[in-house]
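Student: Model the structure of this input:
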Amino acid sequence: MKILEVDELANIKSAKKRILVNETKAARNKSIKSKVKTCVKKVETAVANKDAAVAADALKTAIREINKAGSKGVYHKNTCARKISRLTKAVNEIA
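Tutor: Reported below is the predicted structural model:
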């Protein structure tokens, strides 16, 4: 997913490497964030349909994915806590 060639931006070898490494990390972070968003959406859909059993299962999966993202440094720990808290609150309201 290179937008520009590395040679066009940087002249120094270490700068070229940083560009490549940053692209790799950005792709990884994007993948992890996408997975978290999908899990969150599944919980919210189940809550909207007032399906407590499905919502509880989806919540478990979402919490696991959010915590993984937090441990890998994709999200700040407080962001993870906030997301988990809001999802748990929503699921508990329909249960």
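
Student: contacts and neighbour counts: CA atoms only from here.
Tutor: Noted.

Student: the residue most distant from the middle of the protein, which is it?
Tutor: Asn11 (33.8 Å; C-alpha atoms, centre = their mean).

Student: Let's see this one next, to set against the first:
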Amino acid sequence: MANTPSAKKAARKIERRTAINKARRTRVRTHLRKVEEAIASGDQSAANDALKTAQPELMRAVTKGVFHRNLAARKISRLNARIKALSA
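Tutor: Sure, this is the predicted structure:
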């Protein structure tokens, strides 16, 4: 356990940050799950709409340091490819 006042404060800050990051990660996963469900149902327009709402959420998580930018780009790219494949 932290002994010095600065270490105690750091522990409090980390705890707050962790809660915020956890909420962000959960929100992103929820949006991604909605896109996955729309793709699974085969509804291309619903999948496009879901991706349009998920994309800014994912990129916001990147700017806040929750996800790496390459991970976000890869996920968006792969989801986009799967949505395009629905029309074929």
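
Student: circling back to that earlier point, which position in structure 2 pairs with the residue farthest from the centre of structure 1?
Tutor: Asn11 of structure 1 maps onto Asn3 in structure 2 when the alignment is built from TM-score structural alignment.

Student: follow-up on the earlier one: which of the helices or strands spans the residue farthest from the centre of structure 1?
Tutor: Asn11 of structure 1 is part of no helix or strand when elements are defined by DSSP states H and E.

Student: One more: the one 10 residues further on?
Tutor: In the assignment (DSSP H and E), Val21 of structure 1 maps to helix 13-48.

Student: Is Arg78 of structure 2 within a helix or a strand, and which one?
Tutor: helix 69-87.

Student: What residue in structure 2 is paired with Lys41 of structure 1?
Tutor: Alignment note (TM-score structural alignment): Lys41 of structure 1 maps to Arg33 of structure 2.

Student: burial count for that match?
Tutor: By the other C-alpha atoms under 10 Å criterion, the neighbourhood of Arg33 of structure 2 contains 14 residues.

Student: how near is it to Ala54 of structure 2?
Tutor: Spatial separation of Arg33 of structure 2 from Ala54 of structure 2 under the definition C-alpha to C-alpha, to the nearest Å is 9 Å.

Student: Kindly report the same for Arg25 of structure 2.
Tutor: With C-alpha to C-alpha as the criterion, Arg25 of structure 2 and Ala54 of structure 2 are 12 Å apart.

Student: Comparing those two, which residue is more hemmed in?
Tutor: Higher neighbour count among Arg25 of structure 2 and Ala54: Ala54, with 22 against 16, using other C-alpha under 10 Å.

Student: Any idea how many residues pack against the closest residue to that one other than its chain neighbours?
Tutor: The shortest distance from Ala54 of structure 2 to any residue that is not its chain neighbour, by C-alpha to C-alpha, 6 or more residues apart in numbering, is 5.1 Å, and that residue is His31. For His31 of structure 2, the tally of surrounding residues (other C-alpha under 10 Å) stands at 19.

Student: Many thanks, have a good one.
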